[in-house]
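J.: Predicted structure and sequence below. I'll ask about it afterward.
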Amino acid sequence: MIKVLVAGFKGKMGATATKMVLDHEDFELVGVLDPFEEKNHLNELAEYKGSDVPIFKNKKEVVSVKPDVWIDFTIPAVAYENTRFAIENHISPVVGTTGLTEEQLSELTTLSKELKVGGLIAPNFAVGAVLMMQFAQKAAAYFPDVEIIELHHDNKLDAPSGTALKTAEMMSEVRQKKTQGHQEEKELLAGARGADFDGMKIHSVRLPGLIAHQQVQFGGVGEGLTIRHDSYDRSSFMTGVALGCEKVIHLDKLVYGLENLL
């Protein structure tokens, strides 16, 4: 039985992860973390009536229940400190919070190697999204002209999304270096052409009603190729989260991207 703690359990992704852990026969939910929750136990909340699980306000208190895995769906401002704390206390982090900097990722990876603590930071836990990124990387070797359009709900805090950045990074590894668009192109409104990543453009859409969607659009002479993934419900991410919880306890370092575990 894998003992799991969920940080950020009141958010939409955190709540979905909490319910997944409660329903999973191989997981034991030993605690949840939220510094602003007034209740002390989950069963004091209407949606968790049968769950006598402690609600922690301070991450230092979490160590008392000895979790094996720390699931983090919080916000970028606290995710780095949470993940560092988990690694320092030999708790394997499974992090879905995006917005961490390259420097922070590097520091956390180095620390995990030193302490031999496995972990996973994934910009997207949907298996279909991971396949979309891999297919896009394959296509980028043949179609250097490409733009990414990512679409998310209007409460998402970071732009571009972690998935879009990861996709661009993967494509840049195999893509012929090229700055797209006409050399005399001018933006009549700043940002009209999107963000630039190694010559590729990334466009972020934020609207209510959306969950998580990404379209990678390639253009060639006389043809085009579109690779798209849609998450219509947050439950689409839970297969990947569960897989992460099962796998990270057997690793000896932090990895970035669910594809490393598939």
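T.: Looks like it arrived, so ask away. Keep in mind the model is a prediction, meaning the values are calculated, not measured. Numbers count the residues shown, from 1 in each chain.
J.: Going by C-alpha atoms from here, please, whenever you check contacts or count neighbours.
T.: Fine.
J.: just the strands in the stretch 101-250 of the chain please.
T.: All strands of the stretch 101-250 of the chain, identified by DSSP state E, counting those that start in this stretch, fall at 119-121, 146-152, 195-197, 200-206, 212-220, 223-231.
J.: Next one for the comparison:
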Amino acid sequence: MAEHDDDDALRVAVLGASGRMGSEAVTAVQQAAGMQLVAAVGSGDSLQQLIETGATHMVDLTVPDATEENVRFAVEHGIHAVVGTTGWDSERLTALEQKLAAHSEVGVLIAPNFALGAVLASAFAAKAAQYFESAEVIELHHPKKVDAPSGTAVRTAELMAASRRAAGVGPSPDATQKQLDGARGATVEDIHVHSVRLRGLVAHQEVLLGSTGEQLSIRHDSFDRASFMPGVLLGLRTVAARPGLTHGLDGYLDLGL
């Protein structure tokens, strides 16, 4: 299975290997210098494969119902985890931090998005949001996506809201009194988030910022899932040096913002 057999290579297991993202990750790890794919784990496979193959790193690209158990298993067995699966709400993150406190040598990255451009766009949006009266998010994905809004959109809205609160900026003005349910989208910490599911799309997000007389749009488009792989590989190469929990790939980037 392995493309690289040197003793210093990271021994990587990919969970969710048969899925759209997982299959891309399998190929990326196989082709990456300094990495060895030791296990490609599908939905019916045992996590014991990680132990039997001597995995030191795990990529979790499974489903929300499975990801928490997968990461808990990795932490308990000293395996660093890079996680792209959604479903990590504040309660789950808190429980993971408590688990990591007893395994202080283990690093876990929970990344809503691995596309470096998407991570940068979210960071830029958070910085810019404090300077505009109105702020909304539109995310657009393929129709097989199981969650809405996307994890990236939720994370972006949270970062924008925190930036606006710190600057003393209130909620966006909105005089709506009558509406069909959902017409104004979901509300994530005072930021309206709108989800589009359309055949032909992969992963796209646009942040709209407005004040009197001007508008700023910050948009990122992923046209192929290969765009996520540089971030996955960056996570794998960094996670062991960052013990504990890191939420968002921006935690591994020197953004200088």
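T.: All right, it came through fine. Everything numeric here is computed off the predicted structure, so don't read it as measured data.
J.: quick one on the thing from earlier: which stretch among the strands of the stretch 101-250 of structure 1 comes nearest H250 of structure 1?
T.: For H250 of structure 1, the closest of those is strand 119-121, at 9.2 Å, according to CA to CA.
J.: Mean distance of the closest one to its aligned residues in structure 2, please.
T.: Once the two are superposed, strand 119-121 of structure 1 sits an average of 0.8 Å from its aligned residues in structure 2 (mean CA distance after the TM-score superposition for structure 1).
J.: contacting residues around that strand?
T.: Strand 119-121 of structure 1 is contacted by residues 92-97, 112, 244, 248-249, 251-258 when judged by CA atoms under 8 Å, 6 or more residues apart in numbering.
J.: Out of those, list just those in strands.
T.: Counted as lying in strands by DSSP state E, out of the contacts of strand 119-121 of structure 1, are S92, P93, V94, V95, L254, V255, Y256.
J.: what number of residues lie near the aligned partner of the fifth one in structure 2?
T.: Using TM-score structural alignment as the criterion, L254 of structure 1 maps onto L245 of structure 2. Around L245 of structure 2 sit 22 other residues, with neighbours defined as other CA atoms under 10 Å.
J.: so of the strands of the stretch 101-250 of structure 1, which one's packed in deepest?
T.: For the strands of the stretch 101-250 of structure 1, the stretch with the most neighbours on average is strand 119-121, a mean of 28; neighbours defined as mean count of other CA atoms under 10 Å.
J.: corresponding residues in structure 2 for that strand?
T.: Matched against structure 2 by TM-score structural alignment, strand 119-121 of structure 1 falls on residues 108-110.
J.: One more: stretch 89-104 of structure 1?
T.: By TM-score structural alignment, stretch 89-104 of structure 1 lines up with residues 77-92 in structure 2.
J.: can you pull the buried residues of that stretch?
T.: The neighbour-count criterion (16 or more other CA atoms under 10 Å) identifies G78, I79, H80, A81, V82, V83, G84, T85, T86, G87, W88 as the buried residues of stretch 77-92 of structure 2.
J.: and the end-to-end length of that stretch?
T.: Between the opening and closing residues of stretch 77-92 of structure 2 lies a distance of 19 Å (CA to CA, to the nearest Å).
J.: circling back: now tabulate the strands of the stretch 101-250 of structure 1 in a markdown table and tack on distance to T74 of structure 1.
T.: Output for the strands of the stretch 101-250 of structure 1, formatted as a markdown table (distance: least, CA to CA, whole Å):
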| stretch | distance to T74 of structure 1 |
| --- | --- |
| strand 119-121 | 13 |
| strand 146-152 | 17 |
| strand 195-197 | 25 |
| strand 200-206 | 19 |
| strand 212-220 | 17 |
| strand 223-231 | 20 |
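J.: Which of the ones you listed sits closest to S106 of structure 1?
T.: By CA to CA (comparing all of the strands of the stretch 101-250 of structure 1), the closest turns out to be strand 119-121, at 11.6 Å.
J.: Distance from that closest one to the middle of the chain?
T.: Remark: strand 119-121 of structure 1 is offset 9 Å from the chain centroid, using CA atoms, centre = their mean, to the nearest Å.
J.: swap in stretch 44-62 of structure 2?
T.: Put simply, stretch 44-62 of structure 2 sits 20 Å off its chain's centre (CA atoms, centre = their mean).
J.: how about it: buried residues?
T.: Across stretch 44-62 of structure 2, burial judged by 16+ other CA under 10 Å covers L47, L50, A55, T56, H57, M58, V59, D60, L61, T62.
J.: now stretch 174-191 of structure 1
T.: Neighbour counts over stretch 174-191 of structure 1 (16+ other CA under 10 Å) mark R175, Q180 as buried.
J.: so how far does it reach from one end to the other?
T.: Between the opening and closing residues of stretch 174-191 of structure 1 we find a distance of 26 Å, counting by CA to CA.
J.: check contacts around the nearest residue to K57 of structure 1 once chain neighbours are set aside.
T.: Once flanking residues are discounted, K57 of structure 1 sits nearest to P35: 4.1 Å by CA to CA, 6 or more residues apart in numbering. With contact set as CA under 8 Å, 6+ apart, P35 of structure 1 has these partners: F56, K57, N58.
J.: swap in M21 of structure 2?
T.: Applying CA under 8 Å, 6+ apart, one finds that M21 of structure 2 lies in contact with L61, R225.
J.: Structure 1: which residue goes with that one?
T.: Alignment note: M21 of structure 2 maps to M13 in structure 1; criterion TM-score structural alignment.
J.: Quickly note the distance from that match to A86 of structure 1.
T.: According to CA to CA, M13 of structure 1 stands 19 Å off from A86 of structure 1.
J.: hmm, back to that, would JSON lines of the buried residues of stretch 77-92 of structure 2 with distance to T152 of structure 2 be doable?
T.: Supplementary listing: those in JSON lines, determined by distance: CA to CA, whole Å:
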{"residue": "G78", "distance to T152 of structure 2": "28"}
{"residue": "I79", "distance to T152 of structure 2": "25"}
{"residue": "H80", "distance to T152 of structure 2": "22"}
{"residue": "A81", "distance to T152 of structure 2": "19"}
{"residue": "V82", "distance to T152 of structure 2": "16"}
{"residue": "V83", "distance to T152 of structure 2": "13"}
{"residue": "G84", "distance to T152 of structure 2": "10"}
{"residue": "T85", "distance to T152 of structure 2": "11"}
{"residue": "T86", "distance to T152 of structure 2": "9"}
{"residue": "G87", "distance to T152 of structure 2": "11"}
{"residue": "W88", "distance to T152 of structure 2": "12"}
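J.: which one among those residues gets closest to H220 of structure 2?
T.: Checking the buried residues of stretch 77-92 of structure 2 against H220 of structure 2 with CA to CA, the nearest one is G84 at 17.9 Å.
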